[in-house]
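>>> pasting the sequence and the predicted model now:
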Amino acid sequence: MTTLNTYLTFEGNCENAFNFYRSVFGGEFAHVGRFSDMPADPTYPIGDEFRNQIMHISLPISKECVLMGSDTGGHGAPIIVGNNFSISINTDSKEKADAYFAKLSADGKETMAMASTFWGDYFGMCTDRFGINWMISFAEAAPQG
C-alpha cells in the first residue's frame, strides 16, 4: 500500500507548531527526533543553536494519515510560505520508491538521491517540474518508536 502525507518545514518553531496541531487533532506523537540525535556528519554540521530543534516529528491524525515536520537545522533554502511543505510518499517496496522518484524528478530537481538512511528507511527527495517538493520512503527496517 502507498500512502501520501504532508510534511511541513519550519525555521526553529516546529515543536511549538506541532504542540498546537496536537491540541487541535489530539493524539500523541509517534516520533520526536532532534538534530542532536543524528550521527555527526562533517558534510552537514549542525550548529549548537540547532541541536535541540526538531529533525523529524510525526503526529498520527488517523490510521491512514500522519502529519510530519521538521526544522531546517540551518540547511536548505530560506523558508517562504508556500515552499515549506513536501508531499511524503511511503511505499511498500524499494522498486516502487525508485519508480516514483524517477518519474517525479524527471525534468525537475533531485535534492537527495534515493539511499538507505541511518533511521532505517530507503529515502530520497526531489522537486518536480512544477515546483512541488516530494519525499519518497520505503521502510527497510522495523520502525523504531
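The structure has been received and is ready for your questions.
>>> from now on I want contacts and neighbour counts done on CA atoms only, so please keep to that.
Noted.
>>> nearest spatial neighbour of Y122, skipping sequence neighbours?
Nearest non-adjacent residue to Y122, counting by CA to CA, 6 or more residues apart in numbering: S116, 4.3 Å away.
>>> burial of the one you found, as a residue count?
Per other CA atoms under 10 Å, the neighbour tally for S116 reads 16.
>>> same question for the one 5 residues further on.
Counted with other CA under 10 Å, the neighbours of D121 add up to 20.
>>> cool, I87 as well?
Using other CA under 10 Å, I87 is surrounded by 17 other residues.
>>> from the contact counts, what lies against the helix or strand hosting it?
I87 is part of strand 85-91 when elements are defined by DSSP states H and E. With contacts taken as 3 or more CA pairs under 8 Å, 6 or more residues apart in numbering; DSSP states H and E, strand 85-91 sits against strand 3-10, strand 133-139.
>>> re the thing from before, surely the residue nearest to Y122 is in contact with F123?
Yes: using CA atoms under 8 Å, S116 and F123 qualify as a contacting pair, with a distance of 6.3 Å.
>>> next up, a second structure to put side by side with the first:
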Amino acid sequence: MTSRLNPYISFAGNARDAMEFYKNVLGGELALNTYGQFGGGTGHDDRIMHAMLETGSGFTLMGADLPPGAEHTPGNNFAVSLSGDDADELRGYWDKLSDGATVAVPLEKQAWGDVFGMCTDRFGITWMVNIG
C-alpha cells in the first residue's frame, strides 16, 4: 500500500452519525468498526472504534469516538480542505456541508481569484472549499 496522509477526526459519541453524514456528502464506501467488535466490555460497545470513508474521488476520511475516559476538547486549529477545479463537484460538497452549518466565509469569488468558502458543520468540524 502506498503511504498517504488523511484526516482522522475524534468524536464524543457521535462518530457513526458524522461519518454517515460525510458519506452522504462525499459518496464512497464507509467501513465502521465498533468497540464491541474488538472485545467490548467498556459500556461503549456500540460506539465507533474506527471508521474509514474512501471515495471515488480519492479522498480518505477516518474517524472514531474517543475511548472511554478520554476527554473531547475540540479546537480551532484544524480544518479539512477540499480543493480543485471541478466546480460542480465542489459546489455539491459545499451545499451539503454548509446545510445546517455555521458559515464563516460564504462560497464566493475571493481576492486571489478563486471561489472559496469556509463553514463549521453540525459536528463542529471546519471545512474549507476552494474552486480554482
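Perfect, thanks for sending it. If you're wondering where the values come from, they're calculated on a predicted model, not measured in any experiment.
>>> ok, which of the helices and strands packed on strand 85-91 of the first structure comes nearest E28 of the first structure?
Closest approach to E28 of the first structure among these (CA to CA): strand 3-10, 17.0 Å.
>>> tell me how far the closest one is from the chain's mean position?
Between the centre of strand 3-10 of the first structure and the centre of its chain there are 7 Å (CA atoms, centre = their mean, to the nearest Å).
>>> rewinding a little: distance to K96 of the first structure and mean neighbour count added to the helices and strands packed on strand 85-91 of the first structure, as CSV?
What follows is those, written out as CSV (distance: least, CA to CA, whole Å; neighbours: other CA atoms under 10 Å):
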stretch, distance to K96 of the first structure, mean neighbour count
strand 3-10, 12, 18
strand 133-139, 9, 23
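>>> reformat those strands as TSV; add distance to H56 of the first structure.
What follows is these, written out as TSV (distance: least, CA to CA, whole Å):
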stretch	distance to H56 of the first structure
strand 3-10	10
strand 133-139	13
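>>> using the three-state scheme, assign the spatially most central residue of the second structure.
Closest to where the C-alpha atoms of the second structure average out (CA atoms, centre = their mean) is Y22, at 5.7 Å. Secondary structure, DSSP: H, G, I helix; E, B strand; the rest coil: Y22 of the second structure is helix.
>>> where's it relative to M62 of the second structure, distance?
From Y22 of the second structure across to M62 of the second structure, the span is 10 Å (CA to CA, to the nearest Å).
>>> got it, and Y35 of the second structure?
According to CA to CA, Y35 of the second structure and M62 of the second structure sit 15 Å apart.
>>> and what of E89 of the second structure?
E89 of the second structure sits 21 Å away from M62 of the second structure, going by CA to CA.
>>> higher neighbour count, these two?
Between E89 of the second structure and M62, counting by other CA under 10 Å, M62 is the more crowded of the two (19 against 13).
>>> give me the aligned partner of the more buried one over in the first structure.
Structural alignment places M62 of the second structure opposite M68 in the first structure (criterion: TM-score structural alignment).
>>> state the helix or strand in which its match lies.
Here M68 of the first structure, judged by DSSP H and E, is contained in strand 66-71.
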